[in-house]
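1. Curious how this folds, go ahead:
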Amino acid sequence: MRDAVQKTPKPTLAVVARRAGVSAPTVSKVLNGRTDVSAETRARVVRALEEAGYESPRQRRAAGAVGNGPPVIEILIGSLGAGYMTEVLGGLLDYAAELGIETVVSKTSGLSARRPTAEGRARRMVEEGRRGLLVVAATARDSQLNAFLRRKIPVVVIDPHNTPSNVVSVGATDWAGGKSATEHLIELGHRRIAFVGGAVTLDCNLARLHGYMAALMAAGIPADEPYIIHGQFLAEHGVRGLTALLSLSAPPTAVFAANDLIASGILAEARRRGLTIPWDLSVVGFDGSYPAEESVPRLTTVNQPLNAIARTALDSLLRQIDGEPFDAKRTELATKLIVRDSTAAPPTYV
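-> Next up, the predicted model:
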């Protein structure tokens, strides 16, 4: 009689985290080569990884551990118009190629239009043998995502418009980023600070708004309603937003734009009106995408670690494909304020 072979379960990030005495996101940072981990913590995590015998998705891919060939995943995006989307998609494709993963990119307005849209897409993914779905910056409600989960298709959402409760999502620390942007303007001496953001229904936009409001409250500055404008994450909204703000009897001396596209529209409209940035008006963006470095003047912005977000999301999806349990439903990577040329002290004539 042949002895039964007992399979040892593969160690998960949660197991490694417990061994190292850190959180699972910290282990993920070490695996992704992030620099915002101390040398002592990194050494402890590396030791725990080795002791646990943890294999990263890259190692498993090299060993051919999943299936009989490279898995095919689908990436669902809304628009390529923004620098943010281009950088996240580029990060996903580069990392997938590095791991030997096949990718199919689909452009859509999202999963929120009608339920049959999600159902049809899920059926097609099963028929075509695709192993997982990455949704980037799109509306992805639980009711739509359930169509994929019912068919055992792993899903990860990057920077969701509305954070789902039933799948893993990856994004940035939007609240902290909004707070740091506003604190920077306050430290420069500004007191009339406006917020020009995206749709009021978007979680990331609300988090950035709430960070802005928290910074104002901490400084004893009222968050006046006329200074808060919602719309879309588009340059045209920056133009319209600045136009509305400049019509006020006491226009702002600084604007926190909730993304770099809005900020670019504000810069363009300011130039058209003969305003000099930053001496007449200071502007801070959010994303840290490549257009921020190339704008005139170069844009002060809250940098999202877009490449690290892409790599973390793909690793999370591959761990699900490999049958690992969730370490956390929501992962947020730290933002960092990058001060450039579009901010300065308020003008002396106000």
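
2. going forward, measure contacts and count neighbours with C-alpha atoms only.
-> Noted.

3. Next up, the contacts around the residue most central in space within the chain.
-> Centroid check for the chain by CA atoms, centre = their mean gives Gly171 as the closest residue, at 3.5 Å. By CA atoms under 8 Å, 6 or more residues apart in numbering, the contact list for Gly171 reads Ile158, Asp159, Pro160, Ile309, Arg330, Thr331, Glu332, Leu333.

4. Figure out how far the helix or strand where it lies is from the centre of its chain.
-> Assigned by DSSP states H and E, Gly171 belongs to strand 168-172. For strand 168-172, the separation from the chain centroid amounts to 6 Å (computed by CA atoms, centre = their mean, to the nearest Å).

5. follow-up on the earlier one: please indicate which of the contacts of Gly171 are buried?
-> Among the contacts of Gly171, those buried by neighbour count (16 or more other CA atoms under 10 Å) are Ile158, Asp159, Pro160, Ile309, Arg330, Thr331, Leu333.

6. and the gap between the first one and Val72?
-> Counting by CA to CA, to the nearest Å, the gap between Ile158 and Val72 amounts to 18 Å.

7. Would you agree Arg42 is in contact with Ser28?
-> No - with contact defined as CA atoms under 8 Å, Arg42 does not reach Ser28; the gap is 10.8 Å.

8. Check the offset of stretch 299-309 from the chain's centre.
-> On CA atoms, centre = their mean, the centre of stretch 299-309 falls 9 Å from that of its chain.

9. re the thing from before, out of the buried ones among the contacts of Gly171, give me the two with the largest separation.
-> Pro160 and Leu333 (14.0 Å; CA to CA).

10. how about the helices of the protein, start to end?
-> 13-20, 24-31, 39-52, 57-62, 83-99, 115-127, 142-149, 174-187, 203-218, 235-246, 260-272, 290-294, 306-321 (DSSP state H).

11. To compare with the earlier structure, here is another sequence to fold:
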Amino acid sequence: MQSDVAEDNSERVTLADVAEEAGVSLSTISKVLNGRSDVAGATRERVEELLRERGYMRRGGRAQPKAELIELVFHELDSIWSMELINGVESVAKEHGLSVVLTVSGSRHSPDPDWIEGVMRRRPVGVVLVFSDLAPEYRERLRARAIPFVIVDPAGDPSPDAPSVGSANWSGGLIATRHLIELGHTRIAAITGPEDMMCSLARLDGFRSAMNSAGLHIDPDWIQFGDFHAAGGRDRANTILAGPERPTAIFAGSDLQALGVLDAARASGLRVPEDLSIVGYDDIPLARWVTPPLTTVHQPLRRMGEEAARLVIRLSEETMESTPRMDLATSLVVRDSTAPPA
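-> Down below sits the predicted model:
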């Protein structure tokens, strides 16, 4: 097998040298370089660390070329919410002459293990991940191949060493609830997202802070965890509205949940906003076209995609001294689904 070589100042390093130092065969080195999965995790980490320390480059002193693309990874595609992020990433990629490849993998917390093998083969300029975090072993493998990554974080709280772009979820929950309180509502319920997602808890904490600051009672039966989807919002709203006393307003942790609340209200014979005020979260395009148009918290999803793409391109071009973390502001958009209580 012919060995590729690299320049390391005055020293010329071969793959045979790396194999000897790692105590493995040249075949194993080749498997690691080609992203093969049939290498033990500990062996892969040791080889990649040695390659990084020795400054290994492909034959001719040139790094293995990367594909002219940014990889955007979701755990699921929601046609409304996801498109805002996709459009943001695509607009910046186009400015830099790059294409976008879209991958769906894993759960909301992290992509599947087979995803990392694929991205090693594709070698994009960078990766934008819409997940709560990325497992340490995945981070190390991307870094070993000089593939930067950025987590777009509407859904969690990434590790301190993970570059990320997020939004002010606590402030969003606060301003939504304060809006209802300022209208005169005192009986307010909240339907948020999954209980194991940081953004769900942050938005709920903002709700609690506004209620506590106003000296208002929080009925524990009026706090519901959902799944950020319309059907879940409808089911949780039905539970709340079927109680012995109903709220005059509901803060929903997503616009899709708010649409489900709107459906539940109509099925219960309630008028919005005369009998029940509703506030959503995200400000997806559909929010302005439903009847009545939805009051909501604007989460800058498109800009989050743009900033994540800019950041991953920058990380591909330079080494930054600290791990970049960006939190974008949220704002209230008042439409017709909220009004003073009857």
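
12. Gly83 of the first structure is in contact with Glu293, isn't it?
-> No - counting by CA under 8 Å, Gly83 of the first structure stays clear of Glu293, with 11.1 Å between them.

13. So for Thr343 of the first structure, which of the helices of the first structure sits nearest?
-> Nearest to Thr343 of the first structure among the helices of the first structure is helix 174-187; the distance by CA to CA comes to 7.5 Å.

14. That closest one vs the second structure, average distance?
-> Averaged over the aligned pairs, helix 174-187 of the first structure sits 0.3 Å from the second structure after superposition, using mean CA distance after the TM-score superposition for the first structure.

15. Relative to the second structure, which residues correspond to that helix?
-> Aligning helix 174-187 of the first structure against the second structure (TM-score structural alignment) gives residues 169-182.

16. wait, what's in contact with the equivalent of Ala219 of the first structure over in the second structure?
-> Matched to the second structure by TM-score structural alignment, Ala219 of the first structure sits across from Ala214. Applying CA under 8 Å, 6+ apart, we find Ala214 of the second structure in contact with Ile181.

17. Roughly how far does Ala214 of the second structure sit from Phe207 of the second structure?
-> Applying CA to CA, the value for Ala214 of the second structure to Phe207 of the second structure is 11 Å.

18. Check Arg234 of the second structure too.
-> For Arg234 of the second structure, the distance to Phe207 of the second structure - CA to CA - is 20 Å.

19. which stretches of the stretch 1-150 of the second structure form strands?
-> Secondary structure of the stretch 1-150 of the second structure by DSSP state E, counting those that start in this stretch: the strands cover 5-8, 11-14, 67-74, 99-104, 124-129, 149-153.

20. What about the aligned residue in the second structure for Val255 of the first structure, how many residues nearby?
-> Per TM-score structural alignment, the equivalent position to Val255 of the first structure in the second structure is Ile250. Ile250 of the second structure: 28 surrounding residues under other CA atoms under 10 Å.

21. Please look at Ile250 of the second structure and Ala189 and confirm they touch.
-> Yes - counting by CA under 8 Å, Ile250 of the second structure touches Ala189, with 4.7 Å between them.

22. circling back to that earlier point, tell me which of the buried ones among the contacts of Gly171 of the first structure is nearest to Asn303 of the first structure?
-> Nearest to Asn303 of the first structure among these, with distances taken as CA to CA, is Leu333, at 10.7 Å.

23. Map that closest one onto the second structure.
-> By TM-score structural alignment, Leu333 of the first structure lines up with Leu328 in the second structure.

24. Over to Leu275 of the first structure?
-> Using TM-score structural alignment as the criterion, Leu275 of the first structure maps onto Leu270 of the second structure.

25. what's the answer for Glu128 of the first structure, then?
-> Under the alignment (TM-score structural alignment), Glu128 of the first structure maps onto Arg122.

26. For its match, give its distance to Gly172 of the second structure.
-> Distance, Arg122 of the second structure to Gly172 of the second structure, by CA to CA: 38 Å.

27. Have a look at those two and say which one is more surrounded.
-> Gly172 (27 against 16).

28. Touching, the more buried one and Ser331? I think so.
-> Yes - counting by CA under 8 Å, Gly172 of the second structure touches Ser331, with 6.8 Å between them.

29. which residues are in contact with both of those two?
-> With CA under 8 Å, 6+ apart as the test, Gly172 of the second structure and Ser331 both reach Val297.

30. Thr338 of the second structure is nearest to which of the strands of the stretch 1-150 of the second structure?
-> strand 149-153 (28.3 Å).
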